[in-house]
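S.K.: Pasting the sequence and the predicted model now:
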Amino acid sequence: MSTIKLKGNPIETSGSLPNVGDKAPNFTLTTPEMGSKTLADYKGSRVILNIFPSIDTGTCAQSVRSFNTEASEIENTKVLCISKDLPFAQARFCGAEGIKNVEMLSAFKSDTFGKDYGLNMTSGPLETLLSRCVIVLDENGVVTYTEQVSDIVDEPNYKASLSAILNK
């Protein structure tokens, strides 16, 4: 269990993020077209998991916009933006914002993603949603960088996560 904050108020999560050097847990998440994607679908590509509570908040939306711009020119890299939002809401946001360089995935049907990655919020007003974090994986699904954002209202450290990709 880890403690993060929401505007300075403590919130508990279901565990800790995977350790650098660990193989990332597999997942099955829902695409905006209601299909499924697994971690194995990205084997051979470097992956940035941009995980957040809801696309309908300013900070979450900004993280998607920032990764859409910042990571768009990095070769062999996929940015997966993951929340428990319905795929329809994710698609609506991307269409309205012109987001084309990231993939949206929903954990709304997954009972295991948040638990396996240690990022379900287990207390506070956002209980059951995913905490804001970034996890970077190499081409073999091995964790090379993690950031659990200490206060949900803050943006992740884009520069550090992109450096983890570029310096690999």
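M.R.: Alright, I've got the coordinates.

S.K.: Every contact and neighbour count from this point should use C-alpha atoms.
M.R.: OK.

S.K.: Select the longest helix from this structure.
M.R.: Ranked by number of residues, the top helix in the chain under DSSP state H is helix 58-70.

S.K.: in it, what's buried?
M.R.: Buried residues in helix 58-70, counting neighbours by 16 or more other CA atoms under 10 Å, are found at 59-61, 63-65, 67-68.

S.K.: Give me the helices and strands touching the next helix or strand after that helix, please.
M.R.: Using DSSP states H and E, the helix or strand that directly follows helix 58-70 along the chain is strand 77-83. Applying 3 or more CA pairs under 8 Å, 6 or more residues apart in numbering; DSSP states H and E, we find strand 77-83 packed against strand 46-51, helix 58-70, strand 103-106.

S.K.: Can you give me the buried ones in the helix or strand just after strand 77-83?
M.R.: Once the chain leaves strand 77-83, the next helix or strand it forms, by DSSP H and E, is helix 87-97. For helix 87-97, burial by neighbour count (16+ other CA under 10 Å) applies to 87, 90-91, 93-94.

S.K.: Could you tell me the angle between helix 87-97 and strand 77-83?
M.R.: Helix 87-97 and strand 77-83 are oriented at 120 degrees to each other (axes from the mean of the first three to the mean of the last three CA atoms, to 10 degrees).

S.K.: Show me what helix 87-97 is packed against.
M.R.: By 3+ CA pairs under 8 Å, 6+ apart, helix 87-97 packs against strand 103-106.

S.K.: name the helices or strands packed onto the strand it packs on?
M.R.: strand 28-30, strand 77-83, helix 87-97.

S.K.: how does it look with 7 Å?
M.R.: If you count contacts as 3 or more CA pairs under 7 Å, 6 or more residues apart in numbering; DSSP states H and E, strand 103-106 packs onto strand 28-30, strand 77-83.

S.K.: alright, now check it against this:
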Amino acid sequence: AVHQIALARRHERPLSVLMIDLDRFKRINDTRGHPAGDLVLKAMASAGKHILRQSDIFARLGGEEFAVLLPETDEERAIVIAERLRQAVAKARFEHDWGEQGPIPFTISIGVAPCFKDDAAIEYALKRADRALYDAKQDGRNRVKVWSRMPEAKASGEVRAAG
């Protein structure tokens, strides 16, 4: 990650980050058990593998939270990638045999933020993406939200509402 930030700065190239949270993951673990939770995590990883590029850095931060570093990606493209990932995860529930209890519906919420050239560390961009993620969760989950400098721009930052 440090190397990617240095490259983006040096060559004045865009860099974006995503913060991702599996919606209601605790409920899945509590009602279906940890093996089901593990399957959900694997489905998330699989979706990431299929949507993200080899140059993207995809990491599980812990629990149900993930981060993605998107080199050479401006905010507009990051939104497209985030939405594709969100849709892929929503479809993943139909691609697995969940046993006799039926499919486990699971979705993700995603916060998108740019990494600015004057950011001293990736943590600044991650905090911005985390704020956008918080807004996505607060606004109903299963959506992509974009970090905005202006609080009143919150409504225009939503990419997709849960349907």
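M.R.: Ah, there it is. It should be emphasised that the depicted structure is a prediction, and the values quoted were computed from it without experimental measurement.

S.K.: How alike are these chains, TM-score-wise?
M.R.: Once superposed, chain against chain, the TM-score is 0.30 (TM-score structural alignment, normalised by the length of structure 2); 74 aligned residues with a CA RMSD of 4.6 Å.

S.K.: Which strands or helices does the longest helix of structure 1 pack on?
M.R.: Judged by 3+ CA pairs under 7 Å, 6+ apart, helix 58-70 of structure 1 is in contact with no other helix or strand.

S.K.: Spell out, range by range, the helices that occur in structure 2.
M.R.: 2-10, 25-32, 34-51, 75-92, 122-138.

S.K.: Tell me which of those helices sits most buried.
M.R.: For the helices of structure 2, average neighbour numbers computed from mean count of other CA atoms under 10 Å are highest in helix 122-138, which has a mean of 21.

S.K.: and it with helix 2-10, angle?
M.R.: If you take the same axes, to 10 degrees, helix 122-138 of structure 2 sits at 100 degrees to helix 2-10.

S.K.: before we move on, back to that, possible to save the helices and strands packed on strand 77-83 of structure 1 as CSV with distance to T38 of structure 1?
M.R.: What follows is those, written out as CSV (distance: least, CA to CA, whole Å):
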stretch, distance to T38 of structure 1
strand 46-51, 12
helix 58-70, 20
strand 103-106, 10
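
S.K.: nearest to D116 of structure 1, of the ones you listed?
M.R.: strand 46-51 (13.4 Å; CA to CA).

S.K.: before we move on, back to that, what's the closest of the helices and strands packed on strand 103-106 of structure 1 to M104 of structure 1?
M.R.: For these, proximity to M104 of structure 1 was assessed by CA to CA; strand 77-83 is nearest, at 4.8 Å.

S.K.: re earlier: I'd like the helices of structure 2 laid out as JSON lines, including distance to A113 of structure 2.
M.R.: Conversion of the helices of structure 2 to JSON lines gives the following (distance: least, CA to CA, whole Å):
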{"stretch": "helix 2-10", "distance to A113 of structure 2": "14"}
{"stretch": "helix 25-32", "distance to A113 of structure 2": "23"}
{"stretch": "helix 34-51", "distance to A113 of structure 2": "18"}
{"stretch": "helix 75-92", "distance to A113 of structure 2": "7"}
{"stretch": "helix 122-138", "distance to A113 of structure 2": "5"}
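
S.K.: thinking again about what came up before, any idea which of the helices and strands packed on strand 77-83 of structure 1 gets closest to T77 of structure 1?
M.R.: strand 46-51 (4.6 Å).

S.K.: Check which helices and strands that closest one sits against.
M.R.: Using 3+ CA pairs under 7 Å, 6+ apart, strand 46-51 of structure 1 sits against strand 77-83, strand 133-137.

S.K.: which other helices and strands contact the shortest one?
M.R.: The one in question is strand 133-137 of structure 1. strand 46-51, strand 143-148.

S.K.: any chance of these in CSV, with distance to I4 of structure 1 too?
M.R.: Formatted as CSV, these follow (distance: least, CA to CA, whole Å):
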stretch, distance to I4 of structure 1
strand 46-51, 14
strand 143-148, 8
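
S.K.: among those strands, which is the most enclosed?
M.R.: strand 46-51 (a mean of 24).

S.K.: That strand vs strand 133-137, what angle?
M.R.: Using the same axes, to 10 degrees: strand 46-51 of structure 1 against strand 133-137 is 170 degrees.
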